[in-house]
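Enquirer: just a sequence and a predicted model for now, questions to come.
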Amino acid sequence: EAQAARAPDAIAIVHGDETISYGELNARANRLARRLMLQGIGPDVVVGLALERGVPMMVALLAVLKAGGAYLPLDPDYPAERLAHMLGDSGARLLLTQATLQERFAPVLEGSGAEAWLLDAAVGEGSGDAANLDIAIDPENLVYVIYTSGSTGLPKGVMVRHGAVANFLATMAERPGIAREDRVLGLTSLSFDIAVLELWLPLTHGAQIVLADRATAHDPAALKAVVVRHGVTMIQATPSSWRMLLDHDGAGTWLGEGCRVLSGGEALAPDLARRLTALGGEVWNLYGPTETTVWSARHRLDAADPSPMIGAPIGNTTLYVLDGDLNLAPVGVAGELFIGGEGLARGYWNRAALSAERFIPDPFGSAGQRLYRTGDLARWRGDGVLEHVGRADHQVKIRGHRIELGEIEARLRAEPGVRDSVVVAQELGGSRQLVGYVSGDDALDGAGLRAALGAVLPDYMVPSRVMVLPQLPLTPNGKIDRKALPQPDARPADAQRVAPRNPTEAALATIWAELLQHDEVGVTDNFFELGGDSLVAVQLVGRIKRDLARDLPLKRLFQLTTIETMASALAADPLVNTRSDDIAAMFDALNEVEFAHE
């Protein structure tokens, strides 16, 4: 509101060819906020948001907060069952969405008791008073509720406070810093909390958001064009996404001079850290769980020392490395990382017992202060920099998403015929991927189990491969021995590679081999078992479009998992290239698939 008063004509958001000024954005949000208040939206009242990336999404976000409410992001790509749980569990009675998503969310709304508002309908945001509202907000009131993976088989909602977000924005404005002249790339889905930096930090400092739509966000060439066209000065992305971008253009010549590079959401590999620092601009490694509000620590890398450390805490944040008795671990000794300070969330929605387990009393602070137990192992270096060591539990990060392996295991055990299950993260085909192992009936089929998981879990939580074993290996004390699980082979040892038999198969084999970094690829090999994931799938669709002049819908790729079936489908539909000049066409299926940034 202060920025809108200072410079109402300044551009707040650029989205494709559309722009909106601070004054107009503020006025539209005020009108919608008044409509929301008439529906009883106020402090700690949750409002569901299911909107495509664009100006209406930003209007809705601001309006919910202006009315005093808290937003619940609902990604249209998630399975309906998961969305229904999130909407029902949150108690949201209102869902802001669009006509294009109405059919998708019909089964989600069923039985939830929530009403859907279509923001692109005639009534839309309303046409009433556009003046600022005067709503009292307490630092303890909720800004948003974001659901993360849960070990019980159902996601859990993290309740994030206004005070925590305000503290986060204030300290990030100092380092890495932001100015009115900055243009920040809005790359991340609203369902991933790191979007808070990309959306709120620019708007609170008079800077500009360059909002990338879903198609552009996953097409390296299109994304590069957006960055160049708008002179983007700050880009935040996960290491998986940075690797995808640099693999497309390793020189990084499309990054403007002085463009700040922010990486977080998963561990930054040393080789990628070196590639990023070689670009010449500022490079920041960021760390923090959802429960402590986006980022809790930061570390600036440089060419002389590109080591990707956790670094030091952001403002009003404490980092403790503790042993099993909650005593401070000496410098150089690994222990579990606990986080305290202003960034802590209120807890988990309707999960008091779990909140008490993860948010413990601060033994080093005053009465009422808490620490969040991260489950990460870390150690302090002699120079006061914090180094990440690993995990203390069975939680992993895949393409920036924190995943409770227990949730996937619970889903597997719920399938008919499965007696027991375990899921691990392994390095396959040059990337970190999930592999599931089950025991049970002889009729169990790994591919069938994988398909069943795809119906109830986001794509990033579906294992690349599910192996059926006679029984799971056990340790002497009867627990599953994860270290004794067999390493999955991309191609069984007794299977022979089937060579390409026609030009289309040969061309596809070349593309697959390059993207998956394999010397040879057979036409019956499975894309996902060779190490393919959603990020690589996007690149594959782009290469097919470029090299074969075919528009293969992305959702078809998840059905055509071999070169043999893919080539047959392309041959059977000679008209699939009719929209070859439309970059967005190859992403028509994105409403059904979850990707790395989300």
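Expert: In hand now; what should we look at?
Enquirer: for the rest of this, base every contact and every neighbour count on C-alpha atoms.
Expert: Fine.
Enquirer: ok, the closest residue to Ala207 other than its chain neighbours - contacts?
Expert: Leaving aside its chain neighbours, Ala207 sits nearest to Arg180 (4.2 Å; criterion: Cα to Cα, 6 or more residues apart in numbering). Listed by Cα atoms under 8 Å, 6 or more residues apart in numbering, the contact set of Arg180 reads 202, 205-208.
Enquirer: now with 10 Å, please.
Expert: Residues near Arg180 by Cα atoms under 10 Å, 6 or more residues apart in numbering: 3, 10, 202-208.
Enquirer: would you say it is within a strand?
Expert: No - counting by DSSP: H, G, I helix; E, B strand; the rest coil, Arg180 falls outside a strand, being coil.
Enquirer: from Val196, how far out is it?
Expert: According to Cα to Cα, to the nearest Å, Arg180 and Val196 sit 18 Å apart.
Enquirer: try this one side by side with the last:
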Amino acid sequence: DDTQLTYRELNEQANRLARHLVGQGVGPESAVALLMERSAEFVTAILAVFKAGGAYLPVEPDYPADRILHMLTDARPALTLTTTTLTHHLPHTIVHDQATQVVVLDDLPGQNSYSSTNLDDTDRTSPLLPQHPAYILYTSGSTGRPKGVTMPVAALTNLLAWHNQTIPGGPGRTMAQFTATSFDISIHETLSALLTGATLAISRDGIRHDITAFTHWLNHHHINEINAPNLVLDALYKEATEQHLTLPHLTDITQTGEALTITPTLQTLHNHHPQRQLHNHYGPTETHVITAYTLPEDTTHWPTTPPIGQPIANTGIYVLDTHLNPVPTNVPGELYATGTQLARGYLNRPALTAERFIACPFGTPGQRMYRTGDLVRWNHNGQLEYLGRTDQQVKIRGIRIELGEIETTLNSRHEIAQVAVIAREDRPGDKRLTAYLVP
């Protein structure tokens, strides 16, 4: 809305809250749940957790109560930060059993008594190291049980350093914080702006869910850079054309979360703005972004489905067959990733971690690689092309969904004897979840 914070104000507020968190025992290897709406306060809380050395766990207020209960029970955060208006979203058993200490930010006494100076390791409970967790994100699980991905500090800082070299930020640039707070791209948006001195503009949910309002919001705030899935970009371009808005400040658009499909609308708008770059990023939650491809300025030869590119800095990519042998160029295989971008694993799920994060036969002793489950191939230009999945996982509007999770939920109903769930795509680019039921 109309809230504005300078870098000085943001830093001082985050430092004070960080010192309060340290006083409550938060430090490296601690998790702090953030049950908060999209706001300046949410960004302040993220920075405060980082400054204290902890890992933040975003909890969307509109999640189903069972999912919130599972996340807080499974992650066992040291603290849960929330606001007065959202406390009713906390499951009763969590509050009653005091499974996590709840801190209501707008009712926090004495916060201004803390020093606003920057923290270092002498202020923390222990030194902060690259292998300590930075955030925990819960993703869909094939068994019906969401799993928490633990991402280390080293992976996040590597990603941000690479991003700044690829799409430079800085004062005078404005980045939109558009994606859901439970999506790893949201922290990418936030920190790629704040660590370079750019302006971060946060679109509230009412604007995010209204393409007309969002298009005008982008134009009004002179947004230079956005991240959004394919379907949103196509709707945005159609709306901008209908509203006669050229969005002249929008120079960098990153498609992420699903396979990029070039539509006539998207191609036409880029024809009119050759200085506008379209970036295609790929990476599951377990690695964040690991490959990238920037489409050429000349749209004449844009393929309908662009490649997902080449690995980012400090990341290795292998395309292997079922026996873990590299496949030749243009031959499909499963994508395996290694290097700095790998998550530590799944929180409290050692068996599942061992199944997906396996020993790398091509690297140094102890090196791991992540089995993505994605089918890809190297083309003759040395670019990776995405071909699909090896399992039941799908992406819809950037959201990763295990069809088995939905089938498990529906099968728990006594009125249903059998169920099968698929992702239908009756119109190109418009996937819908469809369940077929036997009563």
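Expert: Right, received. Where do you want to start? Bear in mind that the values here come from a model prediction, so they are computed numbers and not experimental data.
Enquirer: gap between Ser439 of structure 1 and Gly448 of structure 1?
Expert: 14 Å.
Enquirer: comparing these two, which shows the higher neighbour count?
Expert: Neighbour count, other Cα atoms under 10 Å: between Ser439 of structure 1 and Gly448, Ser439 has more, with 19 against 11.
Enquirer: wait, a helix at that one?
Expert: No - read with three-state DSSP, Ser439 of structure 1 is strand and lies in no helix.
Enquirer: show me where the stretch 351-500 of structure 1 has its strands.
Expert: Taking DSSP state E, counting those that start in this stretch as the test, the strands found in the stretch 351-500 of structure 1 are 359-361, 370-380, 386-391, 395-398, 401-404, 418-428, 431-440, 465-469.
Enquirer: so where is the fifth one in structure 2?
Expert: Put plainly, it is strand 401-404 of structure 1. Mapped onto structure 2 using TM-score structural alignment, strand 401-404 of structure 1 spans residues 399-402.
Enquirer: return the set of buried residues in the matching stretch.
Expert: 400-402 (16 or more other Cα atoms under 10 Å).
Enquirer: likewise stretch 341-360 of structure 1?
Expert: Buried residues in stretch 341-360 of structure 1, counted by 16+ other Cα under 10 Å: 341-349, 355, 358-360.
Enquirer: and those, which is closest to Val165 of structure 1?
Expert: Distance to Val165 of structure 1 across the buried residues of stretch 341-360 of structure 1 (Cα to Cα) is lowest for Gly343, with 7.2 Å.
Enquirer: which SS class is the equivalent of the closest one over in structure 2?
Expert: Gly343 of structure 1 maps onto Gln341 in structure 2, with residues paired by TM-score structural alignment. Here Gln341 of structure 2 is coil, with the state taken from three-state DSSP.
Enquirer: got a list of what the nearest residue to Gln341 of structure 2 once chain neighbours are set aside touches?
Expert: Of all residues not flanking Gln341 of structure 2 in the chain, Ala155 sits nearest, at 4.5 Å (Cα to Cα, 6+ apart). Applying Cα under 10 Å, 6+ apart to Ala155 of structure 2 gives the contacts 130-131, 133-134, 287-289, 314-315, 339-344.
Enquirer: and for Thr287 of structure 2?
Expert: Contacts of Thr287 of structure 2 by Cα under 10 Å, 6+ apart are 149-151, 155-156, 159, 184, 315, 337-345, 370, 372.
Enquirer: one more: Leu194 of structure 2?
Expert: Going by Cα under 10 Å, 6+ apart, Leu194 of structure 2 touches 7, 169-171, 175, 200.
Enquirer: save these as CSV, and put in distance to Asn219 of structure 2 too.
Expert: Formatted as CSV, the contacts of Leu194 of structure 2 follow (distance: Cα to Cα, whole Å):
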residue, distance to Asn219 of structure 2
Tyr7, 23
Gly169, 19
Gly170, 20
Pro171, 18
Met175, 12
Leu200, 15
